[in-house]
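S.K.: Whatever this is, show me its structure:
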Amino acid sequence: MLAWLLALPRSAKRIISVVIDSLFLTMSLLLSFVLTQNGDISQFQFMVLAFAVTLPLTLLIFTKLGLYRAVIRYVGQHALGAVIFGIMGSGVILALMFAVLGVHDKTNMVVVYALLALVTSGGVRLGARLLLRPNNNNHKTRVLIYGAGSSGRQLAQALINGEQYHPVMFVDDDTTLQRSTILGIPVSSPDNIAGIVKQRNIGRILLAMPSASRSRRREVLDRLEELPVPVLSIPGMSDLVNGSMRIDELQDVKIEDLLGRDPVAPKKKLLHANIKGKVVMVTGAGGSIGSELCRQIIRCEPLTLVLFELSEYALYAIEQELKSTISSEGLEINLIPVMGTVQRQSRMESVMRAFGVNTVYHAAAYKHVPLVEYNVVEGVRNNVFGTWYAAEAAIKAGVDTFVLISTDKAVRPTNVMGASKRLAELVLQALAQYQSKTRFCMVRFGNVLGSSGSVVPLFREQIRKGGPVTVTHKDIIRYFMTIPEAAQLVLQAGAMGKGGDVFVLDMGEPVRIADLARRMIHLMGLEVRDDEHPNGDIEIKYTGLRPGEKLYEELLIGNNVRQTEHSRIMAADEVYLTWPEMEHLLQRLDKACKFFAVEEIIEIIRSAPTEFYYTNATSDLVVNAACALLTAKQLNDVAKLDTVAGLTVVSSKPKQQIA
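M.R.: The predicted model follows:
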C-alpha cells in the first residue's frame, strides 16, 4: 500500500492531501463541539453552515501558502509554518462566520477547534515524514560539524536530507549554544573534540565557518590537525552568495587557511590609477599570474584590455572566461586577444601602437627553475631579451607605464631563472634613467599558491595516490601568497612607481615546506610514516635540492628599503647600470646566445651587478647532449688511430662548451 501511494503522480498525492485535511478539519470541528457544548444542539445547523464556508477557505489558504507543494517526506519548517498560519486563518474565519450567523459565546469552541486541527493536520505530516524518511544512517559517514551558526545549521539540514553524511554532533565556541540541541543534534565545546571523535566514531570533521577570517580558521585547524580524521570545509561566503557552489559541496581545506594570513583591503585609488578608462595590455595573459591580473583589471573598468599570449589554448581559455565575466556583470570593456611572442619587438610595438596602449603589465616569463636550468639559452632569451624588447616597444609606442612582474629568486640568485629576472630588472632600471617617455617599475614577490609549478596541488595529488610526498630538503622554506592578493598588490604598486622603482611585497612569515606537507597529510586524516611512526600512511621523501635551488629565498638585495602608502608594499633602492653599460652587456649576451655558449652566458651574467652565485655544472640539456656526442666522436677517432698505429692512448672528456 505504501509503495503504491509513493508511486502515485504528484497531482494525485495533492488530491489525497486535500481530502485528508478536509476529514481532519471536519473531525476537529465535531470533536470541539462535543468537548465544549455539553450536548447543546440548538445552534448546530448554523455551526455547520459556518464550517461549510470555513473549510474551502481554509484549503485555499493552505494552497496559497504552498502546503500542497511540499514533499511530505522532506517536510520542514516552511510547511509546518504554513499549517500554523493556515489553522490560525481557519479559526479567524470560523469566528467571523459565527458572528455573522448570530452564533454567540463559542470562543472556547473555536480555540479547541484550532488546537485539534493543528494537532491533526500538522501531526499527520510529521508522522508521515517519520514513516517515509529512511532512518537507517548506518551506511552514512558520521560527521562532526565545527560551527553551529547559520551555515552549520544549513549544512546539517542538507546532510540530513542527503545520502552520504550523517551529522551526529556540533561543536561551537559560543558558550550560549553549548549543551543545547539544534535539529536534534547536540552542541558541544571544541575542547571535547578529541573525545567526541573517538566515542562517536566520527569519520569526517566539517568546517562550517565561511565568513571567519583566515587567522581564525588557522587557529581552528591547528586544533584539528592531530586528530585521525580528514577535515573538509564548506565553500567560502562569496561562492555561496553568488550561487556558484552549494553549502553541501564539501572541499579540501584551502592552503590559504593553513597560512592564516588575512588579505588587506585594496586602496581603490591605487587600483584604478593606471587602469580605469585606459587601454591596458598584459603579456603572458594566459599564465597563472597574468590571468589573475586580467581578472582584477576588468573590475577596475579599463576602456580596453589587450591579452598578449604565445599559447593559443591559454589565450582562448582566458578570453572565454573574461568574456563570460564581462557579460554577466554588464561591463563595457573591449577585449582584444592577440597571439605573439615577447621576443619579437616589431610585433609588440605594432600591437601597442594599434590599440593605443597606456599601461603594460609584463608577466610573460619562464619561471620554472629546473626547466630554465635545462634550457639556459631560451630562458635568457625569453626573460631578459623578451623584457628588453617589450620595454623598447613600449617606449616607441608611447606607453605611459610599464610594470614588470619579478620574483624573489632574482635576489642573490643561485639559478639561471632568478639571474635572468634580475637582469630583466636591470634592463628596466637602466631604461628608466635613460629616457622619460615611459615610467618603468618592477614588483618582486615570492611563490603564489596555485601557480604553475606550485607544490600545493602536487602534494595533494601525491597524498591521494598514497605517497610518497616529495620534498627537496627538510629545511627548505618559502614565502607564499595567494594569486588574487599578489595580483591586487601588483596593480597598486604599479601606480606608485616614479621610474626605476623596485617594489617588494610583504609575503608574511616564511613556511617550512616539510611542515606544510606534514600538515596537509594530517588534515586529510592520515599519518606521516617515519621512524617514530613506522605504520603511518604517507612517507615524506627528501629528494635533494634541484639544480640552482636554494634553501631559502630573499626579497631584498640591500638594506635600503622604505615603506610606501600601502602597508604591504615596500620600495627598495638597489644598484643599477647606466644604459650604455647595460646595452653593451646585452650585446655580448646576445652574441653568446646565438652561439649557444652557455658558460659564457653564465660569466656575462656574473659580470653584471646580479650577485649571481652559480656553482652548478652546466645543466643545459642540449649542450650536455652535444658534448656527449662530441666526446663519443673524439673517442671513436682516437680508437681508429690506435688501431692503425697499434698504440694505447688514454683520453679525457673535453670541456663542456660549444662554439
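
S.K.: going forward, measure contacts between C-alpha atoms and count neighbours the same way
M.R.: OK.

S.K.: quick one: contacts of stretch 548-568?
M.R.: Residues outside stretch 548-568 that contact it (CA atoms under 8 Å, 6 or more residues apart in numbering): 264, 267, 369-370, 373, 408-409, 411-412, 414-416, 444-446, 473, 475-479, 489, 504-506, 545, 569-574, 614, 616.

S.K.: mind listing which of those residues are in strands?
M.R.: Mapping the contacts of stretch 548-568 onto strands (DSSP state E) picks out 444-445, 477-478, 504-505, 569-572.

S.K.: now the closest residue to Arg512 other than its chain neighbours: how far from Ile405?
M.R.: In space, and not counting its chain neighbours, Arg512 is closest to Ile477: 4.2 Å by CA to CA, 6 or more residues apart in numbering. From Ile477 across to Ile405, the span is 22 Å (CA to CA, to the nearest Å).

S.K.: who's more crowded, those two?
M.R.: Counting neighbours by other CA atoms under 10 Å for Ile477 and for Ile405 shows that Ile405 has the greater number, 23 against 19.

S.K.: could you list every residue that touches the more buried one?
M.R.: Counting by CA under 8 Å, 6+ apart, Ile405 touches 361-363, 442-444, 490.

S.K.: I'd like the structure of this one too, to check against the first:
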Amino acid sequence: MKFNQKSLALMLIDSVLVNLAAFGGFYLRFEGNIPQEYFLTYYHTAWAGTLIYLFVFSVFGLYNRLWQYASINELISIFFAVTVGTSSVVLVIYFLAPMRYPNTVAVLLWLITTFLIGGSRFIGRILQDTVFSVQLPGIPKRVLILGAGDAGALAVRELKNSNYKEGYPIGIIDDAPEKQKLKLMGIPVLGTRKDITRVVKSHNVEEIIIAMPSAPGDVIRDMTELCEKSGAVIKIMPGIYNYFSGQVDTLKIRQVEIEDLLGRDQVNLDIEEVAGYLAGETVLVTGAGGSIGSELCRQICRFKPEKLILVGRGENSIFDIEQELRSDCPNINVVTEILDVKDREKVELVFRRLKPGVVFHAAAHKHVPLMERNPEEALKNNIVGTNNVAEISDLTKVKTFVLISTDKAINPTSIMGATKRVAEMIIQSLDWHSQTRFVAVRFGNVLGSRGSVIPTFKKQIAKGGPVTVTHPEMVRFFMTIPEAAQLVVQAGAMAQGGEIFILDMGKPVKIVDLARDLIRLSGLEVDVDIKIEYTGIRPGEKLYEELLTAEEGTTSTRHQRIFVAKPNAIDVLEIESLVQLVRERGSYLTREEIVEALGHVVRGFQQLPGKKKVENMSVSAR
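M.R.: All right, here's what the predicted structure looks like:
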C-alpha cells in the first residue's frame, strides 16, 4: 500500500507505543526490578517485533482509515491486529531469542498494546465527543430531535460532525415508554409528543428535527402541527426512497416538504428482474423532457442500457435532460431526437434507424381544462400519436412497449381522459397479434409535475395569495415522481402482453388539505396570512378519480404495489374508425363530433356540464 505523511506519522507513533508496551509488560511483571537477561532479549528482538507489528497493522488497514469517524468496526480491527501482531512477536522470540518472554509478560504486552494503539486512534473521537462538544455561547441553535431510533442517532451524529455549526441537540422526544429518561449518544430523552410545547419553552428550543423517515404521512402531519404550535423552525430527515432514487446525495436534514406529509412508502425494485430487460438494451422514451419522462430516463440509466433515446417535441426540455444525463451518467450512450409523435414518417425513420428494443411512451397531452378547450389536439396527440408509436413498435419488432396512462381514463368525463382510455385500447388490440409485449401502466397525479397543483399553489403563496381550490370536497390520488417512475420500470419487467397495470396510489387526499399544508409549511397561517378561495369545478373534472371500472376488478402481481386490471371487451373496428377519422379531419372536427366519436369507442363516456360555482367563493378553508 502507499503511505502518505499521515500514515507514516502513525507508523512512527506505533513504533514508540509497541516498544513502550513491551517495556511496560516487563516493568509490571517484575514490579520494576527487570532482570538483566530480559533486557538483552528485548534489545536483540525490539527491531523485529516493531517491524512485525507495523506489517500486521498495515495488513489490517490501520493506516488507511479516517479515525475521526471511528466506530465499533475500527475497534474490532484494532483488537484482531494487536492479537495477531502479539502472537507473531511471541513466536519469533520463542524461536530466535536467547530466552523467551514469560507468559505473563506476553499477556501484559497484548493488553497494553491494545490500550495504547486503541487510545491513539480514538483520542480524537473522544475529544470531539466530550471536550470539543461543549456548546459555544451564542453560536449553535438549540435543537430538539423527534425520534430516538436510527434516524435520531443519525441526526445527532450529523450535528456533532459539523461541530454543532448547524445546531446543538439539547434533547430527544419519543413516544416509546421504554426509552423515557434514557440517553441516545449522550442526549437525553425528555418526553413524548405531548411534551413538545413544554420542552421547547423550557429549553428555549429554536429548531425541531423530525427524525422518523419511515413514519406514515398522518403521523408526520400530526407531528408537524404540534411543532408549529411551539413556534420553532421545523426540519426533517428525508424519506429513504429519496436517497435511493438519487434525489438527495446523503440523508441530510432539510425543510419539511409536502411529500413528507403524504408518507409514501419506499419502492422496492426487483433489481435482477428489471436489469434483465433493460441492461444492454436500446431503450426509447417519448415525452422524455416531461416530468415523468425525464424521471424514467434517470431510473433507466441505473440499469446501464446500451443506448437511451430521448424523444420529445420541445427542444428546451430535451436539451435539459440530455445535459443532465450526460453529466450524471457519462457511460450511457444518450441519443436525442426532436420529433412529434403525430409525424408517423419521422417516427418510423427513427425506429428503423435506431432499432429500440424497449419503448416507454410518456408523450401525451395531460391537462384536463386545456384539452377541453382544444379537444382536437387531445385526439391527435393522445390517440393518433399513440397509434403511430405503437404500430411502428410492432412493425420494427420492439420487445416491450409500456404506455403511461392515467386514472382519468376510468369512467372518463373529460376529453383527455377519454383519449387516454382509447390509447389503452389501441395497445391492447395490437397485443393480440403482435410479437411485441404491449402493456399500460395506470396511476394518478404526481407531486411536482409541471402544471400540477403543488407548483401552482407555491406560486400563489409566493404572491401573497389567494390559493385557489376548485371545490372543498375535491380529492385526488398522489404519488411522487420517482415513485411513479420506479413502479413503471418494474411493471415493464413484469409484462407478458396486454395487461393494464394499476399502481397502488394509497389513500386519496383532499386538495384543500394540500393547500393548507403548503401554507403552514411556508410559515404562514391559513385565512390570516393567506386566504383559500373556491373557484368551482372546471369542465371535464370530477370530484374524485377512480383507478378501475366496475367491470375490471384487479388481480395481484408478485409486486405488492402493482396490480393488473382484468381486460374489458374492445371493438377493434370502432378504434380503427376513430383513428382514421382523426387522421382525415383532425383539426376540423367539431366538439360535438369529437364527443360522439369518443362515445362510440369508450362506452359510458359522458361530458360533465360546465363550471359549477361554489356558493360564497371566499368561504373559509377551516
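
S.K.: Could I get the TM-score for this pair?
M.R.: Between these two chains, after superposing, the TM-score reads 0.72 (TM-score structural alignment, normalised by the length of the second structure); 588 aligned residues with a CA RMSD of 5.6 Å.

S.K.: ok so, going back, relative to Val467 of the second structure, how far out is the aligned partner of the residue nearest to Arg512 of the first structure in the second structure?
M.R.: Under the alignment (TM-score structural alignment), Ile477 of the first structure maps onto Val475 of the second structure. Val475 of the second structure is 16 Å from Val467 of the second structure, where distance means CA to CA.

S.K.: now do Glu576 of the second structure
M.R.: As for Glu576 of the second structure, its distance to Val467 of the second structure is 44 Å (criterion: CA to CA).

S.K.: Look at those two and report which has more neighbours.
M.R.: Neighbours were tallied for Glu576 of the second structure and for Val467 using other CA under 10 Å; the higher tally belongs to Val467 (23 against 13).

S.K.: The closest residue to the more buried one other than its chain neighbours - how many residues pack around it?
M.R.: Among residues not flanking Val467 of the second structure along the chain, Ile532 sits closest, at 4.8 Å (CA to CA, 6+ apart). Close neighbours of Ile532 of the second structure, defined as other CA under 10 Å, add up to 23.

S.K.: now swap in the one 4 residues further on and tell me
M.R.: With neighbours defined by other CA under 10 Å, the count for Gly536 of the second structure comes to 18.

S.K.: wait, Asp21 of the first structure sits on Gly122?
M.R.: No. With contact defined as CA atoms under 8 Å, Asp21 of the first structure does not count as touching Gly122 (9.6 Å).

S.K.: In contact with the spatially most central residue of the first structure, which residues are there?
M.R.: Nearest residue to the geometric centre of the first structure (CA atoms, centre = their mean): Lys254, 7.1 Å. If you count contacts by CA under 8 Å, 6+ apart, Lys254 of the first structure has none.

S.K.: Name the SS class of the equivalent of the residue nearest to Val467 of the second structure over in the first structure, please.
M.R.: Here Ile532 of the second structure is matched to Ile540 in the first structure, going by TM-score structural alignment. At Ile540 of the first structure, secondary structure determined by DSSP: H, G, I helix; E, B strand; the rest coil is strand.

S.K.: where's Ile540 of the first structure relative to Val471 of the first structure, distance?
M.R.: Separation of Ile540 of the first structure from Val471 of the first structure (CA to CA): 7 Å.

S.K.: what sits in contact with each of the two?
M.R.: The contact sets of Ile540 of the first structure and Val471 overlap at Ala514 (CA under 8 Å, 6+ apart).

S.K.: and the longest helix for the second structure?
M.R.: helix 103-129 (DSSP state H).

S.K.: other SSEs contacting that helix?
M.R.: Applying 3 or more CA pairs under 8 Å, 6 or more residues apart in numbering; DSSP states H and E, one finds that helix 103-129 of the second structure contacts helix 5-29, helix 72-96.

S.K.: Show me the one of these that comes nearest Lys463 of the second structure.
M.R.: Lys463 of the second structure lies closest, by CA to CA, to one member of those: helix 72-96, at 52.1 Å.

S.K.: helices or strands next to the closest one in the packing?
M.R.: Packing partners of helix 72-96 of the second structure (3+ CA pairs under 8 Å, 6+ apart): helix 36-59, helix 103-129.

S.K.: Work out for me the element Pro482 of the second structure sits within.
M.R.: Element membership for Pro482 of the second structure (DSSP states H and E) is helix 481-493.

S.K.: ok so, going back, please convert the helices and strands packed on helix 72-96 of the second structure to CSV, extending it with mean neighbour count.
M.R.: Shown next, in CSV, are these (neighbours: other CA atoms under 10 Å):
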stretch, mean neighbour count
helix 36-59, 16
helix 103-129, 18
